[in-house]
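# turn this into a model:
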Amino acid sequence: MRIWLAAVGKAKPGPARDLFEEYKARITWPFQLREVETKKRLEGVELKRAEAELLLASLPPGATIVALDERGRMMGSEDFAARMGQWRDAAVGDLAFVIGGADGLDATIRQKAALVLAFSPMTWPHMMVRGMLAEQVYRAQQILAGHPYHRA
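Take a look at the predicted model:
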């Protein structure tokens, strides 16, 4: 299974990017980051629609999509790992996580998603969410391998 992360915005050097890179390096599944940005000055619905087009275009065809959205389903790490294991065991070739911009995700992405996932009802900086996601993917990998990391 190949893991993809499509996200709006370019990560700048700093602690949030370092956190993402640290956990990404620990993940044994191939993991690819695709950063997208609109070139036009858009706002509101038009901006979200343009970002959605760029995000979806950055993913491999047929990828199973997980949309990160504050209105999504919250789940514990073990449930998340179980879901990742189900996709792995079902021979999902490409699993794509999608993080929108400051205004969130366009509805088209949520509708295409196999899972709409929320880390919390709180709003998190988008660059921080990348690191949090990478850590949870790593944690899921360790849970599925029977490693005690997840109990730390």
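
# hey, let's count contacts and neighbours off CA atoms from now on
Fine.

# check contacts around Gln141.
Counting by CA atoms under 8 Å, 6 or more residues apart in numbering, Gln141 touches 27-28, 81.

# what do you get if the cut-off is 6 Å, keeping everything else the same?
Applying CA atoms under 6 Å, 6 or more residues apart in numbering to Gln141 gives no contacts.

# packing partners for the longest strand along the chain?
For the chain, the longest strand by residue count, based on DSSP state E, is strand 64-73. Counting contacts by 3 or more CA pairs under 6 Å, 6 or more residues apart in numbering; DSSP states H and E, strand 64-73 is packed against strand 94-99, strand 115-117.

# return the most buried member of these.
strand 94-99 (a mean of 24; mean count of other CA atoms under 10 Å).

# got the buried residues for the helix or strand immediately after it in the chain?
Once the chain leaves strand 94-99, the next helix or strand it forms, by DSSP states H and E, is helix 107-112. Across helix 107-112, burial judged by 16 or more other CA atoms under 10 Å covers 109-110.

# another sequence for comparison is provided below:
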Amino acid sequence: MRIAILAIGRQKGGPEAILVADYLARFDAVGRGLGLGPARLQEIEDKKRVGESRLLIDAIPDGAFAVALDERGKAISSRAFAGLICAKRDEGRRDMVFLVGGADGHTDALRARADRLLGFGPMVWPHMLARAMLAEQLYRAASILSGAPYHRD
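Coordinates of the predicted model:
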């Protein structure tokens, strides 16, 4: 199952971009044997002022399971996150996408389109840091599913 982080804005390098690239590479290495990956980051800019949420919705592949990172979303454990990914893979989903909004967050239309709203707790996180946190959780999920010792309960 292919994984994509669809995110508003462009990273211009820096520590967050390095973390995202590193964790997605780690995910690919572990996930390949699990039928997961590749994982990619697709950055989306609203140059024509269409609306960030509209652009994210339009970027979701047909049949993909869409997870919106949202402050209203439910926080789950790393094991539950791994279980969600495993369940969607086992259902035969070809794609799973994670939607990361810009500074203004997601619209009601995007939240309605998403199959799941996921939160990283009640705090609001900068969208560039949320990408890095998500990439790490993807790698952690693959590690959990593979039985690697990276995750400790």
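
# TM-score of the superposition?
The TM-score (TM-score structural alignment, normalised by the length of the first structure) is 0.90; 145 aligned residues with a CA RMSD of 1.4 Å.

# wait, Asp70 of the second structure sits on Gly121?
No. Assessed by CA atoms under 6 Å, Asp70 of the second structure is found out of contact with Gly121, at 9.4 Å.

# of these two, give the one with the bigger neighbour count.
A count of neighbours by other CA atoms under 10 Å puts Asp70 above the other of Asp70 of the second structure and Gly121, at 23 against 14.

# the helices and strands packed on strand 64-73 of the first structure: which one's closest to Gly44 of the first structure?
strand 94-99 (16.4 Å; CA to CA).

# and the closest one against the second structure, how far off on average?
Following superposition, strand 94-99 of the first structure is found to deviate from the second structure by 0.3 Å on average (mean CA distance after the TM-score superposition for the first structure).

# before we move on, which element is Met128 of the first structure in?
helix 126-144.

# whereabouts in the second structure does that helix align?
Using TM-score structural alignment, helix 126-144 of the first structure lines up with residues 127-145 of the second structure.

# name the element Trp124 of the first structure belongs to?
Assigned by DSSP H and E, Trp124 of the first structure belongs to neither a helix nor a strand.

# burial count for it?
Trp124 of the first structure: 13 neighbours (other CA under 10 Å).

# before we move on, what about Leu134 of the second structure?
Residues lying near Leu134 of the second structure (other CA under 10 Å) number 19.

# buried sites along stretch 126-138 of the second structure?
Residues of stretch 126-138 of the second structure classed as buried by neighbour count (16+ other CA under 10 Å): 127-128, 130-138.

# the counterpart of Phe27 of the second structure in the first structure and Leu54 of the first structure: what is the separation?
Residue pairing (TM-score structural alignment): Phe27 of the second structure is matched to Ile27 of the first structure. Noted for Ile27 of the first structure: a distance of 26 Å to Leu54 of the first structure, by CA to CA, to the nearest Å.

# average offset between the longest strand of the first structure and the second structure?
Averaged out, strand 64-73 of the first structure is 0.4 Å away (mean CA distance after the TM-score superposition for the first structure).

# what's the angle between that strand and strand 94-99?
Between the axis of strand 64-73 of the first structure and that of strand 94-99 there is an angle of 40 degrees, by axes from the mean of the first three to the mean of the last three CA atoms, to 10 degrees.

# ok but Asp33 of the first structure is inside a strand, no?
Quick fix: residue 33 of the first structure reads Leu, not Asp. Yes. Counting by DSSP: H, G, I helix; E, B strand; the rest coil, Leu33 of the first structure is part of a strand.

# which residue is most remote from the mean position of the second structure?
Lys48 (24.6 Å; CA atoms, centre = their mean).

# understood, closing this out.
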